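Student: sequence unknown, structure follows:
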């Protein structure tokens, strides 16, 4: 598993949106903007979503994904990661979405209704690109 350089960890401390790419069963890319987090202890990127969403279904069929982020303070600074989702878990997913809501929205709790079940997609980076 590739490690993220220390100089990009600050991207996970502010409201940095990511574009998350998965593959549909028909072989087309599915790219959506998402909130993103990083577990420095395990080295995983974390995407919190719902069990019944297309991105979750896609990674259950094909775990290969891409994540691209642009620093909101400097559009020329970026992080791009290719890897595999090696776990889909509900453990801590509700608390995690509340923590992300605090970072991205300034809310103590995630305000949107949950349609199915929150899950965390844990991405093990294989390739990491940064710039400039």
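Tutor: Looks like it arrived, so ask away. All values derive from a computational prediction rather than experimental measurement. Residues are numbered from 1 along each chain as shown.

Student: Only C-alpha atoms from now on, for both contacts and neighbour counts.
Tutor: Noted.

Student: who's in contact with residue 115?
Tutor: Under the criterion of Cα atoms under 8 Å, 6 or more residues apart in numbering, the neighbours of residue 115 are residue 50.

Student: would you list every one of the strands in the protein?
Tutor: 18-23, 29-34, 37-39, 44-50, 64-70, 78-89, 118-131 (DSSP state E).

Student: Adding mean neighbour count and distance to residue 96, write those out as TSV.
Tutor: Below are the strands of the chain laid out as TSV (neighbours: other Cα atoms under 10 Å; distance: least, Cα to Cα, whole Å):
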stretch	mean neighbour count	distance to residue 96
strand 18-23	21	17
strand 29-34	15	14
strand 37-39	18	9
strand 44-50	23	7
strand 64-70	21	19
strand 78-89	19	12
strand 118-131	20	8
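
Student: ok, structure two:
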């Protein structure tokens, strides 16, 4: 799997509001994978979670993560990333989740009564398939 920097076509795809899943590792070693929204900014991935999610505990315990972003119109075209959470930020005022929600829906995030946490992911390796298969 190639290492960053990512080629421009891969960055362009990641900048879109793609379907995505994020995977982490539970303390017992089992993987956990869930759908997620994300933003790709400055070579890193931003994800945001409800502060009560167990995934936060899993990622604080083991910051390794995998994220796969799939083109909504052609799910075979996807980019899979392996990396690690390198920075945690309390999402004061829901600024990050609003940016992410606007990216996907054009609207601010609807749930306003729950604390949220942002995690920045550094990309260690990546893989692309479909129309990006031969991009390096």
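Tutor: Looks like it arrived, so ask away. Quantities reported herein were computed from a predicted structural model and do not represent experimental measurements.

Student: Could you report the TM-score for this superposition?
Tutor: Once the chains are laid over each other, their TM-score by TM-score structural alignment, normalised by the length of the first structure reads 0.86; 128 aligned residues with a Cα RMSD of 1.9 Å.

Student: How much space separates the closest residue in space to residue 3 of the second structure that isn't next to it in sequence from residue 82 of the second structure?
Tutor: Closest residue to residue 3 of the second structure apart from its sequence neighbours, by Cα to Cα, 6 or more residues apart in numbering: residue 125 at 4.4 Å. Separation of residue 125 of the second structure from residue 82 of the second structure (Cα to Cα, to the nearest Å): 5 Å.

Student: Please apply the same query to residue 88 of the second structure.
Tutor: Counting by Cα to Cα, the gap from residue 88 of the second structure to residue 82 of the second structure is 18 Å.

Student: so which of the strands of the first structure gets nearest residue 105 of the first structure?
Tutor: With Cα to Cα as the measure, strand 29-34 is the member of those nearest residue 105 of the first structure (13.0 Å).

Student: Now find how far off-centre the longest helix seen in the first structure is within its chain.
Tutor: Looking across the first structure with DSSP state H, the single longest helix is helix 93-105. Its chain's C-alpha centre and that of helix 93-105 of the first structure lie 13 Å apart, by Cα atoms, centre = their mean, to the nearest Å.

Student: on average, how far is it from the matching bit in the second structure?
Tutor: Compared with the second structure after fitting, helix 93-105 of the first structure deviates on average by 2.0 Å (mean Cα distance after the TM-score superposition for the first structure).

Student: Show me what that helix is packed against.
Tutor: strand 44-50, strand 118-131 (3 or more Cα pairs under 8 Å, 6 or more residues apart in numbering; DSSP states H and E).

Student: make it 10 Å
Tutor: In terms of contacts (3 or more Cα pairs under 10 Å, 6 or more residues apart in numbering; DSSP states H and E), helix 93-105 of the first structure is packed against strand 37-39, strand 44-50, strand 118-131.

Student: Save those strands as CSV, and put in distance to residue 75 of the first structure too.
Tutor: Shown next, in CSV, are these (distance: least, Cα to Cα, whole Å):
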stretch, distance to residue 75 of the first structure
strand 37-39, 19
strand 44-50, 21
strand 118-131, 10
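
Student: Nearest to residue 59 of the first structure among the ones you listed would be which one?
Tutor: strand 118-131 (8.6 Å).

Student: counterpart of residue 70 of the first structure in the second structure?
Tutor: By TM-score structural alignment, residue 70 of the first structure lines up with residue 70 in the second structure.
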